[in-house]
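> Quick one, what's the 3D model for this:
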Amino acid sequence: MTAEVDRPASVWDARFLWVTVGAVALIFLAAMQSLAVTTVMPVVSEDLDGAALYAVAFAGTLATSVIGMVAVGAWSDRSGPVWPLTTSVLLFVAGLVVAGLAQSMEVLVAGRLIQGLGTGGQTVALYVVVARVYPPALHGRVFAAFSAAWVVPSLIGPFLAGAVTEYLHWRWVFLGVAGLTVVAFTMVALRLWGLPLGTEHPSTARIGARLACAVLVAVGALGLSLAGELDAYAWAAVAASVVVLALASRPLLPRRTLLAARGLPSVVLMRGLIAGALFGAEIYVPYLLIEDYGFSPTWAGLGLTAAAIAWAVAADVQGRFGDRIGNARIALFGTSQLAAAALVAGATAALHLHPVVLIVGWALAGSGMGLMYPRLTVLTLAYSTPQNQGFNSSALSISDSIGAATSIAVMGLVFTALAGTDAAFPAVFGIAVVLAGLALIPGLRLGHAHEKAH
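Coordinates of the predicted model:
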């Protein structure tokens, strides 16, 4: 099960099958739960009389995920990914159970905080599993499969969550995923526990300072999400939170990341910028369809289907032909498609074009992200050694979270400030265009590590 053994032709080879199936299932369930909660949280909030904590129920998971990423990254570098992955899955399941059984919004938020620790740690641990279990020639295929695991949830997650809530109860959105996660993890664990996934030279880096910084990053992320509640002081709160995020995140990222240094720093920086561009803007696509075109929530959510399918197709293309295309061209093609999608969305809002233009145009965003997202993960592992695979994987995920949180907060404030005018939607999509353009700067400095098949 290592690179030294004869290379199989596929991640579905018998030696990898249960690890691949289980890992993809864990990613699928995490995606399903994330999308489902967005659908059912209004019902949960009303049922538990928790409108005041509505935003924190989302922001808390994102914030604590950073702590999980850092802790699991360091732990994996010291002792391998098996125990960190096990602990992360246990925290994820525990958080779901607490939320599913909650009788008050405060308890549900506590469950979401626990869940965030597991979510962040699980992602990093799975990246390290890929690095230790699969040969480099298959890394692109694995991460393409991970990307594809988000497609089905994006197609059926909101609808399924609504049906479960209507015909059963919203609690099963949490409890059902908890049970299925145990099954998925069992597939992975039964295979991993018999493998020597440690390293002969484990990391000896101290973790205390990094964990303290992770806590500060979590505080900054929460501050960003709550800034809109401060009215006249909102922008001051955003500025303070951004400063805290910038200072606290530096020790958690590769050196010179914020300067777009060539190689791994640019990989990590680019990930944060494209995450900010896509996830910040995407929440306004169904909003625009509902607000300006009278779509129902169900049909507005289906408006993102084309982008989800395009993401999966592009991820598969990257997995098969990424080495031939080259990192610079992937960055150029991907950021161009992301910027074009945001431009089309902004033009649709400003000129009141037919909604089909928006839906088809936004598919370009999915295509661009499908090319870039898994490629950046492949590059991160290629630039890593067994001593820092955990740190680098956590840095990539942290950049992702910070980029998305910052962008969502800033776009939200801009949208609120311009609410009621024709400039609101074009403004937020314009921010996405700028972020996509900025992402090309580190994108042209990705370099090459050892991601190519030997």
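
> use CA for all of it now, contacts and neighbours both
Noted.

> what about the residue with the largest distance to the centre of the chain, which SS state?
Relative to the centre of the chain, the most outlying C-alpha is that of Asp6, 32.9 Å out, by Cα atoms, centre = their mean. For Asp6, the secondary structure call by DSSP: H, G, I helix; E, B strand; the rest coil comes out as coil.

> and for comparison, fold this next one:
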Amino acid sequence: MTSTQQDQDPGVFPDPEQKMIEEGAPAEDRITGARLRWIMIALMLTMFLAALDQTIVSVALPRIVSDLNGLSSLAWVVTAYLLASTASTPIWGKISDLYGRKIMLQIAIVMFLAASFLAGASQSMEWLIISRGLQGLGGGGIMVLAMASIADVIPPRERGRYTGLFTATFAFSSVAGPLIGGFFVESISWRWIFYINLPFGIIAFFIIATVFNVPAQRVQHKIDYIGAVLMVAGVSTLLLLVEWGGSRYAWGSSTILSMIAASFILLATFIWHETRTEEPLVPMSLFKNPIFTVSSAISFVVGLAMFGAIIFMPVFMQIVQGVTPTQAGMKMLPMMAGMAGASIIIGRLTSRLGRYKMFPIFGTASAAIGMLILSQIAVDTPYWHIALGLFILGMGMGSTMQVLMLAVQNSVPMKDVGAAISGSTFFRSIGGTLGTAIFGAIMTTQLAKNIKDSLPAGSVTDTDISNLTSAVSTIASLPPTLHDIVLNAYASALGHVYIVAFPVMIIGFILTWFLKEIRLSPLLGKEHPEELHHLEQ
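I've put the predicted structure just below:
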């Protein structure tokens, strides 16, 4: 097959930005020495802040809902960020092609910092959720533009070691987030988990303004604003449906039925629109590639189960086990250790063997076992039991997510890698967003049910339960008998979350068996499409 024929392969969507990313910085425009080091420091610092805000909030949630009286809206503090980040990521990349990477990265940083200040100054849950959404818009831009900026300053053959630094930065933020969040909540105020972004973000902004000067390579794009609006509207309606159904409104009420219809129509229209627009957010042609399709399905299911279930463990530790926010962050370290250890080991095994299918099978099975262990938690569960479950769950995460990205990357020509990775990441993010909302609703509903079942019939209303559980300080001040009832209800509700997550993860495990395996190419750069074509014969 000729190069021209390969470029016209209808199985994947050709993204003009990827041509520029593949070619990288021309030799005469290369940036080296101290200037390059400062650029890398600034880019890694901005990515660290954006990634940190996905995890730093978890240990602060009990204190936040105590101060702002919003336990029922707890999941939205995380969901708002994830949803905005997911929807905006493809748009930031294309706008940066039109107006330049540097100026758009600076705008994303300013938006992120302004939203961080607003989040820290929040006086209500509604204020905080809106601020987190704006923060997600900026964070989404930082994540994609920091990675894309590597292509502006590093030639392809040298890019691997620099992207490794960014991967390490992202992994470090996952570990540091709960620890830093716990320190601020316990020592100063939860508001500083947002304010801390300001000084470091300002430093990164001025470094980029000073040293990040590269020739602009404009690529014309048509921005799919309509697709972004349809996707956000459809997913947001679905999230509200999950949160309100069975609690604020009966499942058979006209409001819930209308929301079901609206979410279906909006998401169906989004899919229809994506098949017809010239440059869609999610190129539907990618689904002609079976590896992309299966990997995206696994990423969605795994993202839904894992991200949705993990966020509530620090809440359990603080409310039920009475640990401090810092201690809660420390107690999450077994999961991070499992994830980091598995990522390193699986990465080396994948490179040595040139195969990958066995690792997602092992990873999803491990994650399912971890969730089954965690589903048995109670008020008096020893920490070693929780640590074991978290470690196995983290090991499953580390064995699965990076390998799915590698499988997708290996299944398309080099020029289409960006579009394929973005598409797969999109589904993982959507899964995590829905999982946070769904398991948040399960947690709240099961908590109310457990408390009602433990008290005389008719003695407590939903409003009473909401008032009883609205803040950590309120729970701590309850009479001993009622206090024990609430703690047992919390523990049982979280166990129920993991019980529901277990079969979801089993679905992911089943899907991994349908993942087609293509032996990883030993070739680099532009040899990859020819090698891929040869292997697919």
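
> Got a TM-score for the two of them?
The pair, once superposed, lands on a TM-score of 0.78 when counted by TM-score structural alignment, normalised by the length of structure 1; 444 aligned residues with a Cα RMSD of 4.3 Å.

> related to what we said a few turns ago, would you check how far apart the residue farthest from the centre of structure 1 and Glu451 of structure 1 are?
To Glu451 of structure 1, Asp6 of structure 1 is 18 Å away according to Cα to Cα, to the nearest Å.

> hey, which helix is longest across structure 2?
Of all segments of type helix in structure 2, defined using DSSP state H, the longest is helix 417-454.

> Next secondary structure after it?
helix 462-468 (DSSP states H and E).

> Specify, as a residue range, where that next one falls in structure 1.
Counting by TM-score structural alignment, helix 462-468 of structure 2 pairs with no residue of structure 1.

> same for the helix or strand following that helix, what does it pack against?
Beyond helix 462-468 of structure 2 in the direction of the C-terminus, DSSP H and E gives the next helix or strand as helix 472-476. Secondary-structure packing of helix 472-476 of structure 2 (3 or more Cα pairs under 8 Å, 6 or more residues apart in numbering; DSSP states H and E): helix 61-68, helix 480-512.

> Out of the ones you listed, the one nearest Leu390 of structure 2 is which?
helix 480-512 (11.7 Å; Cα to Cα).

> average offset between stretch 403-415 of structure 1 and structure 2?
Plainly put, stretch 403-415 of structure 1 ends up 3.1 Å away from its match in structure 2 on average once the two are laid over each other (mean Cα distance after the TM-score superposition for structure 1).

> Identify the residues contacting that stretch?
221, 224-225, 227-228, 234-235, 238, 242, 272-277, 279-281, 424-425, 427-428, 431 (Cα atoms under 8 Å, 6 or more residues apart in numbering).

> ok, now stretch 308-327 of structure 2?
By Cα under 8 Å, 6+ apart, the list of residues contacting stretch 308-327 of structure 2 from outside reads 58-62, 178-183, 185-186, 328-329, 332, 379, 432-440, 472, 487-488, 490-491, 494, 497-498, 501.

> List the buried residues for that stretch?
Residues 308-321, 323-327 are the ones in stretch 308-327 of structure 2 that count as buried (16 or more other Cα atoms under 10 Å).

> Likewise for stretch 430-437 of structure 1?
For stretch 430-437 of structure 1, the neighbour count (16+ other Cα under 10 Å) marks Gly430, Ile431, Ala432, Val433, Leu435, Ala436, Gly437 as buried.

> Reformat those residues as CSV; add distance to Arg255 of structure 1.
Compiled in CSV, the buried residues of stretch 430-437 of structure 1 are given as follows (distance: Cα to Cα, whole Å):
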residue, distance to Arg255 of structure 1
Gly430, 30
Ile431, 27
Ala432, 26
Val433, 27
Leu435, 22
Ala436, 23
Gly437, 23
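
> okay, among those, which ones form the most distant pair?
Gly430 and Gly437 (10.7 Å).

> Matching Arg262 of structure 1 against structure 2, which residue comes up?
Using TM-score structural alignment, Arg262 of structure 1 pairs with Pro290 in structure 2.

> give me every residue that touches the nearest residue to its match once chain neighbours are set aside.
Taking Cα to Cα, 6 or more residues apart in numbering, and ignoring the residues beside it in sequence, Pro290 of structure 2 has Lys516 as its nearest neighbour in space, at 7.4 Å. Contacts of Lys516 of structure 2 were listed using Cα under 8 Å, 6+ apart, and they are Pro290, Ile291, Lys357.

> Cool, thanks, talk later.
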